[in-house]
Each structure stands twice: as C-alpha cells, then as structure tokens.
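J.: coords below, sequence missing:
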C-alpha cells in the first residue's frame, strides 16, 4: 500500500486522503467531486486560510497581495503559470490583504506582493517583491 497524503479541496475545503503515487492522476474531491488541482491558485479567506495551510500535507505557497498594488497585478499571471507547473506537489494560493487584514497582520506582512511558503502549518520561507514564473518555481524548489 502506498503512502497517502491529505489534500484540502479548493472548492469545498473537504480534506481528501490521496495515495501519493496518484497525485498526478487528476484526483477529485470525495465530497464535491471537483478536481483537487486545477492549475489555478486557490483564493483564501480568513475562514479558509488555516485549514489550507495546516491540513494540506503538500507545501502551500501563499501570495499575499492587494488589488491596488501594481507589482501584484504584474506578478499575477506568473503566479498562475507557476501553479500549473508546481501542482500537484505544491498548492498555490492567494490572500487579498486588503480584504483579510487580520491574516496579513498575523504574519507581519509589511510589503506586497510577498510570497510565503508553508509546510505542515509552519512558514518555512518568505520572499517579498514581484517575481517571474521561473523565479517563483526556482525559489519554491530550493525550499521544498
């Protein structure tokens, strides 16, 4: 029997137990039957942040951003492209710090965009500033 990992569904937030060997086989949520990976970052809120960061067994890369931020807008397509390349071994997520100020304050986000990489609910790396898709992928791979 292969090792399994827990993946939080981006659609309904149900926790799914998936054999690690089957992560690349486009697994679907056992509750809502939607794909667990869609090559798009997950939009997080205060209500969903802790569940996604602490209950996913794969690393979670969070883009702390705001809609008024020019560099955030410029980096958004690169972040989405990185999601297509890094999934299913890394979950990419976005948190709007304008709407979710409590989480931004909790993690002492002082500049945006800021990328924070979480593993097992703990922040393991942080990188402020806009990055290209290649730089995002390279940075993540050096930390996982």
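T.: Cool, got the structure. Please read these numbers as outputs of a predicted model, since none were measured by experiment.

J.: all contacts plus neighbour counts: C-alpha atoms, from now on.
T.: OK.

J.: so where do the strands sit in the protein?
T.: Assignment of strands within the chain using DSSP state E yields the ranges 4-8, 15-19, 42-44, 60-65, 91-96, 114-119, 122-128.

J.: how about these in CSV, adding distance to residue 26 and mean neighbour count?
T.: What follows is the strands of the chain, written out as CSV (distance: least, C-alpha to C-alpha, whole Å; neighbours: other C-alpha atoms under 10 Å):
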stretch, distance to residue 26, mean neighbour count
strand 4-8, 12, 19
strand 15-19, 11, 17
strand 42-44, 16, 19
strand 60-65, 18, 26
strand 91-96, 14, 24
strand 114-119, 22, 22
strand 122-128, 27, 15
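
J.: below is an additional structure, to be compared with the one above:
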C-alpha cells in the first residue's frame, strides 16, 4: 500500500461503549481515535468487557481484527490468563482489538458460538470468525497466534 493510499484508506471501528460505528483515516490509527458520539477511545490497547450484541456488531463491522476471550469468573485458567490477555492487547494495540465476554452473564454467547470449554479465544476479521483456540495461553503465545492468523 502506498503512502497516499494509506492516508486515503478509511477504517471503521465500533465503539465498544456506545455502539456507534466510527470511520476515520487509517493513517490516524496511531493517534488514538475516539468515538464521535461518546468520546471513548476506540483502539487504546485495553481489553473491553462486552456483551453478545456488541461482540456481533464489532465482529461484523470493524476494519481491525477482533479477538474475543469468552470466560467465566469461576474458571481458574480464565483468571490466570486475564493478565496475559491484557498484555497481548497492549502489544497488538494498532493491529487488533481485544474484548472479554463473561459466559455466565451472557450464556447466549456460549450457545451462539458453540463454546464447549473456556477460556475460548475467537478471532474475527473481515466480518467472519477466522480461528478459535480453547485453553489458556501466555501473552507471547496469544500475540503469535493472532499475528499468524491475520497476516
């Protein structure tokens, strides 16, 4: 991609707070884009806790890949992986967004995505589920797995 086409390319990101779909120049991604409605950060390298409706909307509409961690508070491996997931989110800040979905609070998500074990990582890109992984991973493994599946 040439510098001119990068500057003219538009990215779309769904605000994980209010649900607004935001469009902005791809060249501005590193500047920390904010939602045009509520002002929250759109790609700040933090993990957002969301529900099924937000997950489906972002997975369907976003230009950046979206990695969802389906977990539960009672799950030991899920709790152990949480800081690793957050670390990977910071590392991949400009390449993917990271979200968590509590399967106890949103049991419909476990049914919708046929989750049989947690933690379950679902990687969405270009409106489709690209890959999934069951079981805990370290930050370096998550980062490598995402890079392998989006490059």
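T.: Arrived safely. This structure is a prediction, so every number in the text was calculated from the model and none was measured.

J.: coming back round to it: turn the strands of the first structure into JSON lines, columns for distance to residue 137 of the first structure.
T.: Shown next, in JSON lines, are the strands of the first structure (distance: least, C-alpha to C-alpha, whole Å):
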{"stretch": "strand 4-8", "distance to residue 137 of the first structure": "20"}
{"stretch": "strand 15-19", "distance to residue 137 of the first structure": "24"}
{"stretch": "strand 42-44", "distance to residue 137 of the first structure": "17"}
{"stretch": "strand 60-65", "distance to residue 137 of the first structure": "10"}
{"stretch": "strand 91-96", "distance to residue 137 of the first structure": "11"}
{"stretch": "strand 114-119", "distance to residue 137 of the first structure": "12"}
{"stretch": "strand 122-128", "distance to residue 137 of the first structure": "12"}
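
J.: and the ones you listed: which comes nearest residue 31 of the first structure?
T.: strand 15-19 (8.5 Å; C-alpha to C-alpha).

J.: that closest one aligns to what range in the second structure?
T.: Mapping strand 15-19 of the first structure onto the second structure (TM-score structural alignment) gives residues 21-25.

J.: that stretch: how far from the chain's middle?
T.: 16 Å (C-alpha atoms, centre = their mean, to the nearest Å).

J.: equivalent analysis for stretch 106-122 of the first structure, please.
T.: 11 Å.

J.: same question for stretch 85-96 of the second structure.
T.: For stretch 85-96 of the second structure - counting by C-alpha atoms, centre = their mean - the centre lies 9 Å from the chain centre.

J.: circling back to that earlier point, residue 75 of the first structure: which of the strands of the first structure is closest?
T.: So among the strands of the first structure, strand 60-65 is nearest, using C-alpha to C-alpha, at 9.7 Å.

J.: the longest helix along the first structure to strand 60-65, inter-axis angle?
T.: Longest helix of the first structure, by residue count under DSSP state H: helix 70-86. In terms of direction (axes from the mean of the first three to the mean of the last three C-alpha atoms, to 10 degrees), helix 70-86 of the first structure departs from strand 60-65 by 160 degrees.

J.: for helix 70-86 of the first structure, name the packing helices and strands.
T.: helix 133-143 (3 or more C-alpha pairs under 8 Å, 6 or more residues apart in numbering; DSSP states H and E).

J.: what's the helix it packs on aligned against in the second structure?
T.: Counting by TM-score structural alignment, helix 133-143 of the first structure pairs with residues 139-149 of the second structure.

J.: cool, stretch 98-112 of the first structure as well?
T.: Going by TM-score structural alignment: stretch 98-112 of the first structure matches residues 104-118.

J.: which positions in the matching stretch come out as buried?
T.: Residues of stretch 104-118 of the second structure classed as buried: 106, 109-110, 115, 118 (neighbour count, 16 or more other C-alpha atoms under 10 Å).

J.: so which of these are in helices?
T.: 109-110.

J.: identify, from the buried residues of stretch 104-118 of the second structure, the entry nearest to residue 80 of the second structure.
T.: Relative to residue 80 of the second structure, the closest of those is residue 118; by C-alpha to C-alpha it sits at 11.9 Å.
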